[in-house]
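1. sequence-free structure coming up:
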């Protein structure tokens, strides 16, 4: 008996239920497919491949140590699987469930039809606390907690040798006509376990205090997101090990840091469940009453300035330029980028989502689209987060360390002017080597006017709609997607359909 294990976004051997189950039946063919059409999707970029390629080498080393190397093949999944199932007389295919973009969903449907035609069973296992066919969220937290506490899959100690797998990723690199530049610095795909250990043993001490501070978050955040997104680390193992470390913490500060991390890690699957329950949120507003709100007013010049970090607001631009270079940002900066573009620039969230998906090395579709819509204010059940970029800059990067790192033209500007350089006199601009419109752009919009206009547009939009239908749609969204641990005050506010602004 030969079982095929299809690795997708689960590039590890620890807590790998498909690999464990397949190994019990006999010989195993471990497979990763490089799908050319996938790499042409509008939410994908080669900087993702920049992380995946070394992750595949690492996985191959782990599998080779067990006795059977990884097979990497380039081509459409259905064609590759058809050929291999016949060549190796495959008795069953094993994989993890995937909550991906629409393309991967349609690909999985095609694979399902193929394997049914070939009379080969496809065994899929849960990788996250995400449940297919869930009718509502009422019992989700209990289901998730129960699954995350279950024992992890036993280790596979040996795989009988089946076939040699020789491949050169330089020859298999996906092609893409136009793309973002590759990251100038990127997290090492081979440092997953080291990154986790360094966090729970020390870096977590400042997690709670520094998670939203631009210059400090890069060191105090866990930095585990790409390893979770591509499955190099098991989320279930992380939950259990983080909880154990929290209970064994030697100091109160460390315990509090790990408790805050554990709490936020818990929300990972909550957001993934949203896309699993409603794949359409990749393309459409969660609350369909917002259809038409921003589409007609989309400003390409504003979008271009935002995506290149040229808006004239230092913290906004520094965050975007950091992301373009490194492929990672802390959460507050991600939220601020989307909120500024959605409200102050009045841009529709879909182009923002595609650009950021290509930028984020840790792009996880199941989290990405729900978070983008939450920050853009189109869920109908979350408050409108209209961040003030100047206030955020003064609070989250008071000494300008982050801004000066990513905006070298502002390095000589003193703290008193750094967050609002356009207010400097001409003589001060010359003195500090930052002439507005020559060295750094002036603000793309007037902050106060843009804020007032956004609030007025939202208020008018709500008044123009039938309130009963609006609230019915809100209730539908709430029933399908809302956390059942939301404070009662927010529930009542959502039910009333009131707009609120989180400054």
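-> Nice, I can see it. Please read these numbers as outputs of a predicted model, since none were measured by experiment.
2. going forward, measure contacts between C-alpha atoms and count neighbours the same way
-> Noted.
3. show me what contacts residue 322?
-> Residue 322 is in contact with 328, 329, 406, counting by Cα atoms under 8 Å, 6 or more residues apart in numbering.
4. got the contact list for the residue lying closest to the second one once chain neighbours are set aside?
-> If I follow you right, that is residue 329. Excluding the flanking residues, the one nearest residue 329 by Cα to Cα, 6 or more residues apart in numbering is residue 323, at 6.1 Å. Contact analysis of residue 323 by Cα under 8 Å, 6+ apart lists 329, 359, 360.
5. comparison target, given below:
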């Protein structure tokens, strides 16, 4: 192998990158990233497929990847267009012997892969690198992946081992005289930058360097890993949870790096339920990906993997109230406003807003999933659609499950600090009414500087009545 090409996709790192490890065995290498215009179109319900939050994070990640490659006397060739048109042309023009890329498993990505395969044939080599456990190491064939997470986790924990990290050959040479384009701006991608919001739990910045810095900070400097299980449902502040997910999503951080750092932490500091729980959550992430591999396109259809025949609403006015954080239910509104402003929302918040949209409002869960796809920094199709289906009773939990929103708010935002942070119009409302301000009488509203129906909306539905409707669906 004299010349190889590595096609970076959702693996924007140098550490533990199997595609890079294999490509670097050549005499000369060409790293390439392609901006596919289809990623910047619209979803089926008309949302921007990649919104400004995630696009900015991606551009930062690519800028950092390029810098890190340059530090090893390499570079990153940037192209704009369809990969199935660009890659065969580059391969022919520069005499590439083999093309290496990480395999994806959902429809849009597979379609592109198959078109490339048709053009370049055996020159295309796929590797697996998005999960903690390698696809060849799990104790299941594709069709044997269990429909219940616990069954997957228990058998995988017993019979699988996380592989060691992979390095790459540092003295590999760069293929010379390759034309490249500069990184596009948000404007060139058809997007408008969202102003920075100081209320964000963390100033997320894309890139492998930032990912490894966050890992060091959370595990070692702040020593938060030992508390993870007990604080991970927090809503305010940087360190109640790891916040690794945005870097995991675009591959700036390897799940195996997290795993082996947990193991090092257990050896050097302590091993407890929290250190295990960090790995537990990585296995959940694996499960969503392997389940998507098994279930294919069913993951994206309204009946979900359950094949449930349920009548969904698509009311644009009601959806808009949910999306903009104007439902009149403070806990829902606070979470949605955080998402809109920052591109991030806690796992606890995600479960509640998903349950509210799909269960209380009975609005097609795929509208919510596509809205998240547009906005989330940490979007990946398997986890996003898997979680939405799960919370909409068409996924991995067949029960007619739903969240009691007020109970959740009172449990996880007891004093209302998170809610007031994102709903300044309720700033003076006391703990007693913060999650149900509509229960205040006019005099109390005047006293606490809020007018329900004017400065803050009335509830769009009666929650208790909606819970009865949910129960009636069983």
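-> Arrived safely. Nothing here was measured: the structure is a model prediction, and the numbers come from that model.
6. fetch the TM-score of the aligned pair.
-> The TM-score (TM-score structural alignment, normalised by the length of the second structure) is 0.88; 447 aligned residues with a Cα RMSD of 2.3 Å.
7. quick one, strands of the stretch 101-250 of the first structure?
-> For the stretch 101-250 of the first structure, the strands defined by DSSP state E, counting those that start in this stretch occupy 122-125.
8. what number of residues lie near the alignment partner in the second structure of residue 149 of the first structure?
-> In the second structure, residue 149 of the first structure lines up with residue 162, judged by TM-score structural alignment. Using other Cα atoms under 10 Å, residue 162 of the second structure has 16 neighbouring residues.
9. I'd like the distance between residue 162 of the second structure and residue 418 of the second structure.
-> Residue 162 of the second structure sits 37 Å away from residue 418 of the second structure, going by Cα to Cα, to the nearest Å.
10. about what we covered before: what helix or strand does whatever residue of the second structure lines up with the residue nearest to residue 329 of the first structure sit in?
-> Under the alignment (TM-score structural alignment), residue 323 of the first structure pairs with residue 339 in the second structure. Element membership of residue 339 of the second structure, judged by DSSP states H and E, is helix 330-342.
11. distance from that helix to the middle of the chain?
-> Chain-centre distance of helix 330-342 of the second structure: 17 Å, with Cα atoms, centre = their mean, to the nearest Å.
12. for stretch 424-439 of the second structure, same thing?
-> For stretch 424-439 of the second structure, the distance to the chain centre is 31 Å (Cα atoms, centre = their mean).
13. same thing with stretch 266-275 of the second structure?
-> Taking Cα atoms, centre = their mean, one finds the center of stretch 266-275 of the second structure at 26 Å from the center of the full chain.
14. now stretch 33-53 of the second structure
-> On Cα atoms, centre = their mean, the centre of stretch 33-53 of the second structure falls 15 Å from that of its chain.
15. which residues does it contact?
-> By Cα under 8 Å, 6+ apart, stretch 33-53 of the second structure touches 7-9, 76-83, 186, 189-194, 342-343, 367, 370-371, 373-377.
16. hmm, who's touching the helix or strand that the helix holding residue 339 of the second structure is followed by?
-> Next helix or strand after helix 330-342 of the second structure toward the C-terminus (DSSP H and E): helix 347-355. Here helix 347-355 of the second structure makes contact (Cα under 8 Å, 6+ apart) with 233, 332, 335-336, 365, 368, 388, 391-392, 402-403, 405, 408.
17. out of the residues you listed, who has the most neighbours?
-> residue 392 (31 neighbours).
18. surely that residue touches residue 358?
-> Yes - if you go by Cα atoms under 8 Å, residue 392 of the second structure and residue 358 touch, sitting 5.6 Å apart.
19. thinking again about what came up before, I'd like the contacts of residue 322 of the first structure as a markdown table, with distance to residue 106 of the first structure and neighbour count appended.
-> Conversion of these to a markdown table gives the following (distance: Cα to Cα, whole Å; neighbours: other Cα atoms under 10 Å):
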| residue | distance to residue 106 of the first structure | neighbour count |
| --- | --- | --- |
| 328 | 29 | 26 |
| 329 | 30 | 22 |
| 406 | 40 | 21 |
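20. dump those residues to CSV, plus distance to residue 414 of the first structure.
-> Listed next are these as CSV, based on distance: Cα to Cα, whole Å:
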residue, distance to residue 414 of the first structure
328, 27
329, 25
406, 16
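21. from the opening residue of stretch 355-369 of the second structure to its closing one, how far?
-> 12 Å.
22. still on that earlier bit, pick the one among the contacts of helix 347-355 of the second structure closest to residue 281 of the second structure.
-> Nearest to residue 281 of the second structure among the contacts of helix 347-355 of the second structure: residue 233, at 13.0 Å, using Cα to Cα.
23. dump the residue contacts of the closest one.
-> Counted by Cα under 8 Å, 6+ apart, residue 233 of the second structure has contacts 240, 241, 346, 347, 348, 412.
24. turn the residues you listed into a markdown table, including neighbour count and distance to residue 289 of the second structure.
-> A markdown table is the format used below for these (neighbours: other Cα atoms under 10 Å; distance: Cα to Cα, whole Å):
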| residue | neighbour count | distance to residue 289 of the second structure |
| --- | --- | --- |
| 240 | 21 | 25 |
| 241 | 22 | 22 |
| 346 | 19 | 20 |
| 347 | 14 | 18 |
| 348 | 16 | 21 |
| 412 | 16 | 29 |
